[in-house]
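1. here you go, sequence then predicted model.
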Amino acid sequence: MGEKNYNVIGVMSGTSLDGIDCAYAKIGLSSSKDNSIYPSFTSDVIVAKTIPYPKKWKEILSTAHLLSREELDALNVDYTAHLAQVIKNFITTNDLTDIDVVCSHGHTVLHQPDEGVTLQIGNLPEIATLINHRVVCDFRVQDVEMGGQGAPLVPIGDQLIFGNYDYCLNLGGFANVSKDENGVRIAYDISPVNVVLNKYAQELGEEYDDGGAFAKAGTVHQPLLDKLNDILFYSLPAPKSLGIEWVHAHIFPLIEAVQLSSVDVLATFTEHVAIQLAAQFKEGASVLVTGGGAYNTYLLERVRFRESVKLVVPDAKLVEFKEALIFGLLGVLKLENLPNCLASVTGARHDHASGMLYES
């Protein structure tokens, strides 16, 4: 196929509500050296930024799963306009003129794949007109319609760009992991992380538990820890994925029932996450760790305590914008008509090229 290059903007908004991640990156394609259907890929994040949510949007998005269908439709229109403005400002601020495609995840409001439901707002066709660029977005819906979990979506990027690691671990609102197993990519959600930790850090006056300092100072409540670890989800086989509704149904009620201080909740839940993470890895494995939770040094320390693994935290650009970069790759794969959703990961009927393409 020779060499080919795309200049892309990858856009991601996670359940932890830190903000909207925008990454302008160059993605290169060249002929594959094996019999794979995929070319060889290179990637380089040129400029990236997280645009924090205003207080109003944080409040709206944190309770959006409770809205009626009509209210969600109205929110989708408003959020699409907000997201478009954020992307336009990112383009203008960084004087970006050479853009082949904008690839956006949107923001997940509902995710109940076992009931055939997933909704990422901000993916209406109008977004392409609003930003005046070609857009690939709404990557999850097709996979759910094909019997898949619609998540996680990042593992194809782990395979094609970061395949030299034994595991790729993302620590965001939720933790998810991907790995190669007998030549097949396997991935799944592990547990909630920042969607819970941030809530209790905010009760202590901070946006997040910086370095895990609160958790380190707290006391683990063993009865709560035992109940958390006994939750059925953790014993289920992959493919499996989590949504914010699940956290409200299964995590917060257990925590609220014991009436602990916020510091002790953070200590207990951090230990819970460390136990669930450590259980995924083979001893001595190399693990690429990205997402905001990669900065939680106490959490990583507790993982290492429970399993001897090499946790590799890369440079800040990759830690913070790996998901945005990979959504750029998902868009490129869609344009190239190559599978960007793997049946081995999501449980869909077969691999497929997911996402909607909207021209400006």
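-> Great, that's in hand. Because the structure is a prediction, the values reported are computed rather than measured. Numbering: from 1, shown residues only.
2. CA only for contacts and neighbour counts going forward, please
-> Fine.
3. ranges for the strands of the stretch 251-360 of the chain?
-> Ranges of strands within the stretch 251-360 of the chain are 286-290, 310-312, 356-358, based on DSSP state E, counting those that start in this stretch.
4. let me have those in JSON lines, extended by distance to residue 58 and mean neighbour count.
-> As requested, the strands of the stretch 251-360 of the chain are exported to JSON lines (distance: least, C-alpha to C-alpha, whole Å; neighbours: other C-alpha atoms under 10 Å):
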{"stretch": "strand 286-290", "distance to residue 58": "23", "mean neighbour count": "22"}
{"stretch": "strand 310-312", "distance to residue 58": "31", "mean neighbour count": "17"}
{"stretch": "strand 356-358", "distance to residue 58": "26", "mean neighbour count": "19"}
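5. please compare the first structure with the one that follows:
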Amino acid sequence: MEERLTPLTVAGMMSGSSLDGMDICICKFTPLVDGTITHEIIVADTIEYEPEWIDHLSNALNFSMSDYFSFEADYSYCISMMVKDFMQIFGVDVDLIASHGHTLDHRPDEGISVQIGDPGVIAALTGVDTVADFRIQDITLGGQGAPIIPIAEKLLYPEFKSFINLGGIANISIHTEDTIIAWDTIPCNQVLNDQAMILGAEYDENGEWAKKGQYNQGLAATWDALEYLAHDIPKSLDNNWIREEYLPIISDLKVDPKDALNTACNHIATQIKKDIQKFSIVLPEKIMITGGGTHNTYLISCIEKQLSTIGIQIFIPEKTVIDYKEATMTALMGYLFAMDIPSTIPSVTGANRSTIAGKYCKG
């Protein structure tokens, strides 16, 4: 790897918990003499998963050991060809690939976090050096291995000090002069997309169904009673917990999907407000919102309404930042690995030290 700070072009790959596809973002990172890093997004897009992959990724932990190994090999080949074809289609050569992969299991208290997608396969099939598996070192050192987005916020968006990411899971980051805190606050798009699928769509466009639904106090109260929401930070959510504990509450209470969508949007907004009030030493004046949920105008209106009551303004960036902030983060973590710079933040994850996160395979 590099012995000094140099510009590099990196392809970042991110498969989020919403299962909408593989986000690929090719970025050029340039270190400046003042120690900061600038970035340029050259091209970014989402490669949608075929229904078969969505089903397999959702149920992989139920596979036999033999079937799981075959699935992992097939998935590694699939995403390798995704990024290889992506680079060829757009005519962009990269110095490095950074792959987050797809999280199948996340139980940091048990020392477990599995992101599928073998960097050795990616490196071999693309011929490009590849870095992957960015969470396990932090977990081994006592951390949550999540959130890992704050390093990108700190280095790439220094003009902002507070962030909300509305992905499959909503997470919050608060940056101060002395420290950075960040945490998974509540299930987000995983819940909204689940209910939209019952109504026959992949997602609730602009929150139109949510607008027509009625707030269900019983559903909100049952969600509020879940132990995770009361946990102190650092904390992070597992997708399997959402599928096994959080989502079934909707069907157990026989809540209409439109009412569930309305309740979820309002509950997400309320929980974000509660957590910011609970964990922030000083309330931020403005907060940047990114992630797929940002396109849900009803959800954004709920969040804006809640945060305005405590004097916080929201800021919505350009679409490329909204949709590809996490893929950009993955690319940055690859760049930091190449430059021998730590990329995890102990005040965020709870680990006993920072790490130069990732595993490297030569292309």
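-> Here it is on my side, so go on. These numbers were taken from a predicted model, which means no experiment stands behind them.
6. circling back to that earlier point, including distance to residue 183 of the first structure, could the strands of the stretch 251-360 of the first structure go into a markdown table?
-> Listed next are those as a markdown table, based on distance: least, C-alpha to C-alpha, whole Å:
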| stretch | distance to residue 183 of the first structure |
| --- | --- |
| strand 286-290 | 17 |
| strand 310-312 | 22 |
| strand 356-358 | 29 |
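7. can you pull out the helices in the stretch 201-350 of the second structure?
-> Secondary structure of the stretch 201-350 of the second structure (DSSP state H, counting those that start in this stretch): helices at 208-212, 217-224, 227-230, 239-241, 248-252, 257-279, 297-308, 319-338, 346-349.
8. out of these, which is closest to residue 127 of the second structure?
-> helix 319-338 (16.0 Å; C-alpha to C-alpha).
9. so where in the first structure does that closest one end up aligned?
-> Counting by TM-score structural alignment, helix 319-338 of the second structure lines up with residues 316-335 of the first structure.
10. the matching stretch vs the second structure, mean deviation?
-> Here stretch 316-335 of the first structure, set against the second structure after superposition, deviates by a mean of 0.8 Å using mean C-alpha distance after the TM-score superposition for the first structure.
11. surely residue 354 of the second structure touches residue 140?
-> No. Using C-alpha atoms under 8 Å, residue 354 of the second structure is not in contact with residue 140, being 11.4 Å away.
12. buried set for stretch 106-123 of the second structure?
-> Neighbour-count burial for stretch 106-123 of the second structure, counted by 16 or more other C-alpha atoms under 10 Å, picks out 106-108, 111, 113, 115-123.
13. max-length helix in the second structure?
-> helix 65-90 (DSSP state H).
14. counting by contacts, list what that one packs against.
-> strand 112-116, helix 119-126 (3 or more C-alpha pairs under 8 Å, 6 or more residues apart in numbering; DSSP states H and E).
15. for residue 166 of the second structure, find the nearest of the ones you listed.
-> strand 112-116 (20.1 Å).
16. tell me the residues of the first structure aligned with the closest one.
-> Alignment of strand 112-116 of the second structure against the first structure: residues 117-121, by TM-score structural alignment.
17. with the second structure superposed, average distance for the matching stretch?
-> Mean for stretch 117-121 of the first structure is 0.6 Å (mean C-alpha distance after the TM-score superposition for the first structure).
18. contacting residues around that stretch?
-> The contact list for stretch 117-121 of the first structure (C-alpha atoms under 8 Å, 6 or more residues apart in numbering) reads 75-76, 79-80, 105-112, 138, 140-141, 144, 150.
19. the residues you listed in strands, which ones?
-> Judged by DSSP state E, the contacts of stretch 117-121 of the first structure include 105-112 as members of strands.
20. tell me the one among those residues nearest to residue 325 of the first structure.
-> Nearest member of those to residue 325 of the first structure, counting by C-alpha to C-alpha, is residue 105, at 11.1 Å.
21. thanks a lot, see you next time.
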